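*Asks:* The following block contains a protein sequence and its predicted model.
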Amino acid sequence: MDESAGMMKILVTVENEAVAGRFDMVSETVVALYSRGELQGKPKIFLVSQPSAEELCRLIMKEEVGVLICGGIEERHQKFLTWKGVQVLDAVIGPYVLAMELAAKGELEPGVILPGSVA
């Protein structure tokens, strides 16, 4: 992914239109390509038949994701992805679309609770 040219591929774990609470239990992810903060094309939805952190890590590597947005993630998976060059924005709570938009603009931080979050 050529982030120097403003291109960024983002994967977010999804559950009920929000960032999923657990990385290792998610069955749906959305991958989108952004250029200079603007969505390029239509996001791709991936359904995971056997939810596991290892399967998601493989998907992230296969899709050449540059940024991961998720809720809780085990430290070993976070370290692996970081080592592979993926920026991990974890402990994010709120609507996944807003999280992706903010990440694409460089405005999303780990641990944030976004407007529109449902308790």
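*Replies:* In hand now; what should we look at? All of these numbers come straight from a predicted model, not from anything done at the bench. Numbering: from 1, shown residues only.

*Asks:* When you work out contacts or count neighbours from here on, use the C-alpha atoms and nothing else.
*Replies:* Fine.

*Asks:* How are the helices of this structure distributed by residue range?
*Replies:* According to DSSP state H, the chain carries its helices in the segments 53-62, 75-83, 96-104.

*Asks:* Could you list the buried residues of the first one?
*Replies:* Translated: helix 53-62. Buried residues in helix 53-62, counted by 16 or more other C-alpha atoms under 10 Å: 53, 56-57, 59-60.

*Asks:* Alongside the first one, take a look at this:
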Amino acid sequence: MSMKKILIPLYGNDVAPRFDLATEVLIITTDDAGEGREEKIVVMPQASAEQLCHLVLTEGIGVVICGGIEEEYYQYLTWKRVGVFDSVVGPWERVFERFCKNELRTGSILYGPVP
């Protein structure tokens, strides 16, 4: 069973609205079923898209789930073979749950009642 790492920039309990303004990120290490997971919060010294990209690469992150991201950073991460789900809005727990069920899409809005 393969393990993967997912990074979600946070704003409280929600996915941060902008990748480049997040000062707190959640890194989840999990298996394919979303079980046996380990969560770790990383607090950045300042908001910086460059530092976040560096963190993604040094931590071996396979997937980034974020709100808005500038095209330059999106292109860089995908070029480095990192999967990026952008324009995602909602509480990180619900977003992660959808990701594990392979139901998360770019542009997903996950507020409101659970469908």
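*Replies:* All right, it came through fine. Predicted, not measured: the structure shown is a model, and the values here were computed from it.

*Asks:* what TM-score do we get after superposing?
*Replies:* Superposed pair, TM-score by TM-score structural alignment, normalised by the length of structure 2: 0.91. Supporting alignment: 113 aligned residues with a C-alpha RMSD of 1.5 Å.

*Asks:* What distance do you get for the counterpart of Met8 of structure 1 in structure 2 to Ile61 of structure 2?
*Replies:* Met8 of structure 1 maps onto Lys4 in structure 2, with residues paired by TM-score structural alignment. Separation of Lys4 of structure 2 from Ile61 of structure 2 (C-alpha to C-alpha, to the nearest Å) stands at 7 Å.

*Asks:* how about the nearest residue to the aligned partner of Asp14 of structure 2 in structure 1, chain neighbours excluded?
*Replies:* Under the alignment by TM-score structural alignment, Asp14 of structure 2 pairs with Ala18 in structure 1. Using C-alpha to C-alpha, 6 or more residues apart in numbering and skipping residues adjacent in sequence, the residue nearest Ala18 of structure 1 is Pro95, 4.1 Å away.

*Asks:* right, and that neighbour touches Gly21 too?
*Replies:* No. Counting by C-alpha atoms under 8 Å, Gly21 is not a contact partner of Pro95 of structure 1; they are 11.6 Å apart.

*Asks:* okay, the buried residues of helix 53-62 of structure 1 in TSV with distance to Leu108 of structure 1 next?
*Replies:* As requested, the buried residues of helix 53-62 of structure 1 are exported to TSV (distance: C-alpha to C-alpha, whole Å):
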residue	distance to Leu108 of structure 1
Ala53	22
Leu56	21
Cys57	21
Leu59	22
Ile60	19
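
*Asks:* and of those residues, the nearest to Arg76 of structure 1?
*Replies:* Using C-alpha to C-alpha, Ala53 comes nearest to Arg76 of structure 1 of the buried residues of helix 53-62 of structure 1, at 10.1 Å.

*Asks:* wait, what's in contact with that closest one?
*Replies:* Contact analysis of Ala53 of structure 1 by C-alpha atoms under 8 Å, 6 or more residues apart in numbering lists 23-25, 77.

*Asks:* again, only this time at 7 Å
*Replies:* Ala53 of structure 1 sits next to 23-24 when contact means C-alpha atoms under 7 Å, 6 or more residues apart in numbering.

*Asks:* how about it, what's its match in structure 2?
*Replies:* Mapped onto structure 2 by TM-score structural alignment, Ala53 of structure 1 lines up with Ala49.

*Asks:* same check, this time on Pro95 of structure 1
*Replies:* Checking TM-score structural alignment: Pro95 of structure 1 goes with Pro91.
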